[in-house]
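J.: With the sequence up front, the predicted model follows.
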Amino acid sequence: MKELCWLLTTHCNENCGYCSKFTHLPVITNAEYKRILEILEQYGTKHITFGGGEPFLTERFDDIVRMAKQKGIHLKVVTNGDYLLEHGEILPLLDEITLSLDSVDRQVNEKLGRGADHYSHIQQVLTYFKENRVEANININTVATRYNLDYIQAMIPFIKRAKIHAWRILRFSPLRGRAARNKAEFAISDNDFEQLRMDLKSQDVGCPYRLVDYDGMSQNYLLIAPDGNVYVPDDLKDVKVGHILKDDLKQYFC
C-alpha cells in the first residue's frame, strides 16, 4: 500500500535549498477540496499525509482536516511548525504530526535555508504539545544533505529527550524544483549514506528510526499535487497517472 501524500500548497515561509516541493502550479480552488475528499473516501482511503509547501499556509486547512476526520481518515501532517500553534483547535484531530528538523545547530539550519532559530522554535512547539497534552504521535523528518550530514548524530540527545515517536532520515533527493537545481550543492554519495546508517546502528537513538534511500522513495508514495494531478515517484522522476477530479484512479489507491 502506497503512502498517500496530499501536497496542498506551493507556498512556504522557509527557503530550504534542498526542497523538492512543486512550484509555479495553479492551486485547486477551495470548493474542490470537499469533492476530492469524497473521491478519496470512495477509493477507500484510510490514511492521508498532508504536506506542501507548508500545509498550514493552505487557506482552508482547518476545514480540510475537519472534513477528512469526519470520514474516519487517519491524518498526518508534515510541517516546519512555524504556524502550527495558530491552529490549536484542529490539533486534537491529527493522529500524527511530523516536524521537519535537519540539525540542532544554528549555523547549519541557517545554511540549509530554515533559519538560525528553527531548532529553538521546534523546542517551543514541543513544549506547547506537552503543556497542552497533545495526543498525536510526534515524529521528526530529517533530510541528509552535504551540509548537515556530520551533524545528524548530534540530534540524538534531542530525539531521546523529546520522546519522539519515530525519526525518519531521508537521503537528499533531487526530484524536482529547487532540489533538482541544487543537486551538486546538497547531494551525498552512496558511501556517505551507508556510513550514516552504520554510525546510527551503533547508537541508542531512543525511538524507532528509518533511513530512506532513493529506492525507498520510488513507487512507495502516491502524490496529489497542489493542482490536483496525481503522481507516482519512480527513479527520481514524477510519473503522472491522472487528475484526481477528472480520471478514474481507483487502481492506484488499492
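T.: It's in.
J.: Could you use CA atoms for every contact and neighbour count after this?
T.: Fine.
J.: From the centroid of this protein, which residue is nearest?
T.: Closest residue to the average C-alpha location of the chain: residue 78 at 3.8 Å, with Cα atoms, centre = their mean.
J.: Contact partners for it?
T.: Residue 78 makes contact with 49, 50, 51, 54, 55, 97, 98, 99, 100 under the criterion Cα atoms under 8 Å, 6 or more residues apart in numbering.
J.: same check, this time on residue 157
T.: Residue 157 is in contact with residue 205, counting by Cα under 8 Å, 6+ apart.
J.: Specify the local secondary structure of it.
T.: helix (DSSP: H, G, I helix; E, B strand; the rest coil).
J.: ok, now residue 185?
T.: Judged by three-state DSSP, the three-state class of residue 185 is helix.
J.: Check residue 45 too.
T.: Assignment for residue 45 (three-state DSSP): coil.
J.: Around it, count how many other residues there are.
T.: Using other Cα atoms under 10 Å, residue 45 has 19 neighbouring residues.
J.: how about it, what does it touch?
T.: For residue 45, the contacting residues are 73, 253, by Cα under 8 Å, 6+ apart.
J.: A further structure is provided below for comparison with the first:
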Amino acid sequence: MTPAAFSFSEIPVAVNWHMLDACNYRCKFCFAKFNNLKGICHDIQKSRTVLLKLKEGGVKKINFTGGEPLLCPTLGELIKYAKELGMATSIVTNGYYLTENPGKELLKEYGEYIDWIGMSLDSGNPEVELALGRAHLGQDGGHVKRVRGAVRLIKKVAPKIQIKINTVVTRLNWKEDMHWVIEELTPERWKVFQLKIVPGVNEGSTSLAITEEQFREFVNRHADLNPIAEDNDLMTHSYLMIDPLGRFYDEESQLSNWRNSLVEATFKEALRGLKFNPLKFVQRGGIYDWGGVK
C-alpha cells in the first residue's frame, strides 16, 4: 500500500526527520547513513518550510533524529516552531549531550515544547554498549551511566517530557535480562528492534544479526515490561522518513535518493514513488497518545 491509498487525515502519521549525518557515536549497526550529506538543518528558513509542508500535508508528529540531532544548532527553534504548528514533537538521541551542553540548555529553554525524548540503550552492561560502538567517538564506555543520568535530568528539569527507550537486539545482548535498568528508568515506552541489515548501509554489522526466534526470546523474557517489539518485517516500509536535505526516502532510495526536497516540492510531489505501508505503521504501534497535537 502506498500513501496514495490512504488519507493522512484518517490515519495520523509521524515522520522521522534524519536532520544530519553527523554523530559523536560510532554504532556498528547504524542504519542512519547518508553519504555525509550536508543537510539543511543549519538553515532555519528552509527547515521551517519542511515542517510547514509536513503539517499542511497532514503529519501529526515529528521525530527529530540523526545522526545526533543535538548537534544541530537550530534544533530548539525548530522544535518550538513544530509545536506552534500543532504537531507533537520528539527527539531521538543517543543521550550523550543531554548530560552537558547543548542538551542541558535545550531542556531549560525549549523543554516545554518537547513531548517525547527517545534514547538509545541496548544493554545494562557498559562493556556491551562499548562493543556495539555506543560510545563518544567510539572511545569511552560510559553510555549506560550517561543515559541513566540523562533520564534523571529530564525528570528534574522538564518533567512533562515523556521518555522512550530504544533497544536494538543483537548477537551481543539477545540473552540479556534488562529488567533492572528498564525498571529503574521507568520509560513511558520501551521499544525493542531486531537488528535490521540494510543493503549498502550497514552490511558490515551482519555478524551481529540474530534470528527472529532469538529476537522473540528476548521479547518474551521481558513480556511483563510490555516492550513494543519490531522485527525486521514489521519495520520494513512502516516508517515515513526524511533525509538531511528534506527528501522522503525508503530503504531502496536511502543512498541514491532522487526525490525532490520539501523545500521546493509540494507534499504530494515529495512523496512520489515512496514505499510506505500504513497498515504496518499501525500494526507496529505507531499510533499512541503522542500528546501535544492540535
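T.: Okay, I see it. These numbers were taken from a predicted model, which means no experiment stands behind them.
J.: Can you give me the TM-score here?
T.: Comparison of the two superposed chains (TM-score structural alignment, normalised by the length of the first structure) gives a TM-score of 0.87, and 247 aligned residues with a Cα RMSD of 2.5 Å.
J.: quick check, nearest of the contacts of residue 78 of the first structure to residue 237 of the first structure?
T.: Distances from residue 237 of the first structure to those, taken as Cα to Cα, are shortest for residue 51 (18.5 Å).
J.: how about that closest one, what's its partner in the second structure?
T.: Aligned by TM-score structural alignment, residue 51 of the first structure pairs with residue 65 of the second structure.
J.: Tell me the spacing between its match and residue 260 of the second structure.
T.: For residue 65 of the second structure, the distance to residue 260 of the second structure (Cα to Cα, to the nearest Å) stands at 20 Å.
J.: The two: which is more packed in?
T.: Using other Cα under 10 Å as the criterion, residue 65 of the second structure and residue 260 rank with residue 65 on top: 25 against 18.
J.: and the more buried one, what does it touch?
T.: 16, 17, 18, 19, 20, 91, 92, 93.
J.: Excluding covalently adjacent residues, which one is nearest to the equivalent of the residue nearest to the centre of the first structure over in the second structure?
T.: Aligned by TM-score structural alignment, residue 78 of the first structure pairs with residue 92 of the second structure. Excluding its sequence neighbours, the residue lying closest to residue 92 of the second structure (Cα to Cα, 6 or more residues apart in numbering) is residue 118, at 4.5 Å.
J.: So the one you found: helix, strand or coil?
T.: Secondary structure assignment for residue 118 of the second structure (three-state DSSP): strand.
J.: which residues in the stretch 151-254 of the first structure form strands?
T.: 166-171, 209-212, 221-224, 229-234, 237-243 (DSSP state E, counting those that start in this stretch).
J.: Including distance to residue 16 of the first structure, could the ones you listed go into a markdown table?
T.: Compiled in a markdown table, the strands of the stretch 151-254 of the first structure are given as follows (distance: least, Cα to Cα, whole Å):
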| stretch | distance to residue 16 of the first structure |
| --- | --- |
| strand 166-171 | 15 |
| strand 209-212 | 19 |
| strand 221-224 | 20 |
| strand 229-234 | 21 |
| strand 237-243 | 20 |
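J.: Out of those strands, which is closest to residue 253 of the first structure?
T.: Judged by Cα to Cα, the one of these that comes nearest to residue 253 of the first structure is strand 221-224, at 8.2 Å.
J.: Quick check: that closest one compared with the second structure, mean distance?
T.: Per the superposition on the second structure, strand 221-224 of the first structure and its aligned residues are separated by 0.7 Å on average (mean Cα distance after the TM-score superposition for the first structure).
J.: Can you name the residues in contact with that strand?
T.: By Cα under 8 Å, 6+ apart, strand 221-224 of the first structure touches 2-8, 230-233, 244, 252.
J.: what range in the second structure does it sit on?
T.: Against the second structure, strand 221-224 of the first structure falls on residues 239-242 (TM-score structural alignment).
J.: mean deviation (superposed) between the host helix or strand of the match of residue 78 of the first structure and the first structure, please.
T.: When elements are assigned from DSSP states H and E, residue 92 of the second structure belongs to strand 88-93. Strand 88-93 of the second structure, aligned to the first structure and superposed, deviates on average by 0.6 Å (mean Cα distance after the TM-score superposition for the first structure).
J.: Please state the offset of that strand from the chain centre?
T.: 7 Å (Cα atoms, centre = their mean, to the nearest Å).
J.: list the buried ones in it?
T.: For strand 88-93 of the second structure, a neighbour-count test (16 or more other Cα atoms under 10 Å) marks 88, 89, 90, 91, 92, 93 as buried.
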